[in-house]
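Visitor: I'd like to go over a predicted model; first the sequence, then the structure.
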Amino acid sequence: MDNATVLVVDDTPENIDILVGILAQDYKVKVAIDGPRALTLAAKTVPDLILLDVMMPGMNGYEVCKRLKQDPLTSHIPVIFVTALTEVADETQGFELGAVDYITKPVSAPVVKARVKTHLALYDQKRLLEQEVKARTKELEDTRFEIIRRLGRAAEYKDNETGLHVIRMSHYARLLAVQSGLPDKYCELIYNAAPMHDIGKIGTPDAILKKPDKLDEQEWLEMQRHAEIGAEIIGEHSDPLLEMARRIALSHHEKWDGSGYPFGLSGTDIPIEARIIAIADVFDALTSIRPYKKAWSVADAVALIESESGKHFDPELVNHFKQVIDEAVKIRDSHNETA
């Protein structure tokens, strides 16, 4: 491993000089003469390997190793103990704390070079493997998210010419989630789950979905079934993304005052992701051109959402949405129907 950095920790200057002399020709070598300095240096420079003495005053090597492994920043660094302790119990304790090897004093230059080279190579292979796994995992996640987005757009194509509705409202949903102070992971989940909100429309007859006139009572009841159909299509799954997508599909037509469907939930009994989607969905529907209507102005759309605060929409979320309306307009303009 070219240009690797090795941190040597020992309270005896002569021992440090010996190890530096053995390693300096092949590696960048840093030194620390006690435990606290070793921890500080390791966190600051993050070496590729640490040679650690055990018997040091104050904080011994075992404690240093323990703290290194408890810190996420340094837990991955290979630690080799270099010590005069030769009992099996001493070696066992070191390995239990996470060390990868043991070198006994007085050290042999060929042994030190061989052990350091071996563990740096293993460490390098491990990092490459982890990078490959991360890249593959991201590729699979991206594929899954794209499938979800395309399924959402498939449903929208039944009553929307381009399907861009799901793209815009997904961005609005994440924007509102961020403004509401929700965790980053949650905000990404809602962004990726939002496209599935109307997947149940796949099960709605075209005669109802595309009827130009007002729906009669029976037709309206059939239309409302898309929420439950959507939940059935997504199904029950332990995956957090699919769990959220199911809750959104089932509950995004519930209203704050309890007058929504399918269950008449009210207030905070409605999942917050469904309350967020409700605002994002309506805002996009109002400000978009449809064959049966012109696009509303942003001001008129916001005015309607404000008027429905406490009735259709969560009042707190309405206030948050008003704070990010300028960003929402930028999203609308960058994903418009004619782009």
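Guide: Looks like it came in fine. Just so it is clear, the structure is predicted and the values come from calculations on it, not from any experiment.

Visitor: going forward, measure contacts between C-alpha atoms and count neighbours the same way
Guide: Will do.

Visitor: mind listing the strands for the stretch 1-150 of the chain?
Guide: Under the criterion DSSP state E, counting those that start in this stretch, strands of the stretch 1-150 of the chain are mapped to 5-9, 28-32, 49-53, 79-83, 101-104.

Visitor: I should have written the stretch 201-339 of the chain there, sorry.
Guide: Assigned by DSSP E, counting those that start in this stretch, the stretch 201-339 of the chain shows no strands.

Visitor: show me what contacts Ile50?
Guide: By CA atoms under 8 Å, 6 or more residues apart in numbering, the contact set of Ile50 is 6-9, 77-80.

Visitor: quick one: which of the residues you listed has the most company?
Guide: Among these, the one with the most neighbours (other CA atoms under 10 Å) is Val9, at 29 neighbours.

Visitor: please compare the first structure with the one that follows:
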Amino acid sequence: MKQKLTMYKITIIYILALLILIFSSFLIISSFLKQKEQIDKFYENIKLTIEVVDSIIINDFENEIIDFVYSQENTNIIEEVEKPERIEKTKFLKNIYDVNLYYIVSENPKPIFLLIYKNTYKYISLNFETLFDNRFLNINLFFDYYIVDNYGNFIYGNRDLYEKNKKEICVKKICRRDGTYLSDFEFFNLKNENLLKIYTFYKPNIFGFIRDYAQTILYTFILAFLFALVFHYIIYKYITGVFKDNVKKISEIHINYNTGKILKNEFEPSKVKEFDEIFNLFNEKIYLLEKPIENLLKENKYLRNENEKLYKENAGIINFLSAFKKFSYGKITYQNFKFEVKKIIEDMTFESEPLKESLNFLFNDLSIKTIENENLKRNYFEQLEILFSVLGVLAEIKEYNYKHVELMGEISILIGKKIKMKEPQLKNLYLGAKIHDLGKSYIPDSILLKKEKLTDEEWEIIKKHPKIGFLLIKEISLKPFSTAAMIIISHHERWDGKGYPYGIEGESIPIESRIVSIIDTFVALITEKPYRKAYTYSEAFKIIEYEKGKKFDPELVDVFLESKEEIINIIQKIKNEKAVL
């Protein structure tokens, strides 16, 4: 009888093959480790060089800043420019000998800086080519490079490399392309604000790169080829032939899911003793699974039915919660909510009677509590609105009369609708307009109604009224009162940033405050004051137009002026109404 292989012999063969693989892998790994070590050293040298050059260039830049500020003349590096039309953000960078340096983020792709020195504002741009020529041309670099801005625009360096690689993306510290290594570094760093990026290209001479790699690859392929021949002959031809057939028969075993019986083919003897033992044992034990499989099939059928029941119950709960959420947020009516709950309960199976009863009870309880809460919330808002409307009248009645408050509210609604504000935002605007001068109730009459010109001290007291009004209602976080607080604190801010109390400008001022600012000025102009007569409507409209882009948002001024006739109609209507206070 032909002797069979044992697992011991097969193990010896595998150990020998493993040793061969380990030796060949050692050659490859040691080669790659040596390469990586030299590349990392090269990378660190480049990084250090870039940091030194960056530090020197920033020092030159700061010196040029000082020369520019004190000489008030353009240099070959710094040029004074106009203020950008649209400024997205202003970032403070650093203070250089009493000169505050800011970085301007705008639509202009060219970096713009702002210098502030002794209340003098200068916008400048840099001639990077001249700035970098002063340093890069005097250094013998061991790598090639180019510099781009944050938008990917070419600034300085090798333009051919830039054109070739500008569309390539490297997300790692070191990338390799066509035998050349690429790394990028942040450049021109001013107080952690990286304005530029430098891409470096280098090709280190790695220990006889071609010869050593060719030799290593050759030896590895020879050993791998010899191992593949031995492995294929011994394992695949001699050992695994019958083994694969038997494994295939195992994969063909199937179960009759109606009876639970196992259907299989007989196994053939293999070339390995242990394999035969395994297949014979498998053949004996597999029939022991028939009874458990039969029980499992019965249990599985029962679980499927239970799972289907649970699925329907869970779906019913989720649909109930979804319907209640829509009802709570006012997206559906009570009748629709009731109809949906009824349909959910009807769709459940007869086994879910306890859940049906629970959902019915929960529906009745939630409905009652939701309706009660809505009534309480509605009464609370109505009382707050009445209270603040009265406060707005009391704050204005010293300087004007109660009709001034109505004018503010009605004209604000008109302008809000013109710019297509939504209903909740219109409500916020209306309330904020009526109580915008709430803080004036704390200003002494001797100052508020003074006929003569106010002193500087008196004017500072007047300028406190936005903060006073804000403090009165800031604790009410619910809308529309939180928006009203925002209008109170910022309705005297100007489009050009010269307003008070904080001097914010442009679109940083809430749009509701910008609307109220225009209307408040217009109503004040057409109202007689202790120190002057009222302006005519025509004169008041001309003053508003004159302040366009200065005190007021230019787009809102256009909307306001286009609504002249409607505004005059509102004024006449309110003036003709019978006084009720």
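Guide: Thanks, I have the structure now. Predicted model, so just to flag it, every value in this text is computed and none were measured.

Visitor: related to what we said a few turns ago, export the strands of the stretch 1-150 of structure 1 to TSV and tack on distance to Val282 of structure 1?
Guide: TSV is the format used below for the strands of the stretch 1-150 of structure 1 (distance: least, CA to CA, whole Å):
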stretch	distance to Val282 of structure 1
strand 5-9	57
strand 28-32	60
strand 49-53	56
strand 79-83	57
strand 101-104	62
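
Visitor: looking at those strands, which is nearest to Ser238 of structure 1?
Guide: Ser238 of structure 1 lies closest to strand 79-83 among these, at 37.9 Å (CA to CA).

Visitor: in structure 1, what range does stretch 40-50 of structure 2 match?
Guide: Mapped onto structure 1 using TM-score structural alignment, stretch 40-50 of structure 2 spans no residues at all.

Visitor: hmm, I typed the wrong one, I wanted stretch 113-132 of structure 2.
Guide: Using TM-score structural alignment, stretch 113-132 of structure 2 finds no match anywhere in structure 1.

Visitor: how far does that stretch stretch from start to finish?
Guide: End-to-end span of stretch 113-132 of structure 2 (CA to CA, to the nearest Å): 18 Å.

Visitor: now do stretch 153-166 of structure 1
Guide: Stretch 153-166 of structure 1 has an end-to-end distance of 6 Å (criterion: CA to CA).

Visitor: can you tell me what sits against that stretch?
Guide: Contacts of stretch 153-166 of structure 1 (CA under 8 Å, 6+ apart): 149, 152, 194-195, 198-202, 206, 209-210, 284-285, 290, 335-337.

Visitor: helices - which of those land there?
Guide: 149, 152, 206, 209, 284-285 (DSSP state H).

Visitor: looking at neighbours, which among the residues you listed is most surrounded?
Guide: Counting by other CA under 10 Å, top hit in these: Gly152 with 26 neighbours.

Visitor: how about that residue, what does it touch?
Guide: Shown in contact with Gly152 of structure 1 (CA under 8 Å, 6+ apart): 166, 195-199.

Visitor: aligned partner of it in structure 2?
Guide: Checking TM-score structural alignment: Gly152 of structure 1 goes with Gly392.

Visitor: and if you look at Gln218 of structure 1?
Guide: In structure 2, Gln218 of structure 1 lands on Glu457 (TM-score structural alignment).

Visitor: cool, Ala303 of structure 1 as well?
Guide: Using TM-score structural alignment, the equivalent of Ala303 of structure 1 in structure 2 is Lys542.

Visitor: what's the spacing between Leu196 of structure 2 and Val105 of structure 2?
Guide: 14 Å.

Visitor: the closest residue to Ser367 of structure 2 other than its chain neighbours: neighbour count?
Guide: With CA to CA, 6 or more residues apart in numbering as the criterion, Ser367 of structure 2 has its nearest non-adjacent residue at 8.0 Å, and that residue is Tyr334. Per other CA under 10 Å, the neighbour tally for Tyr334 of structure 2 reads 15.
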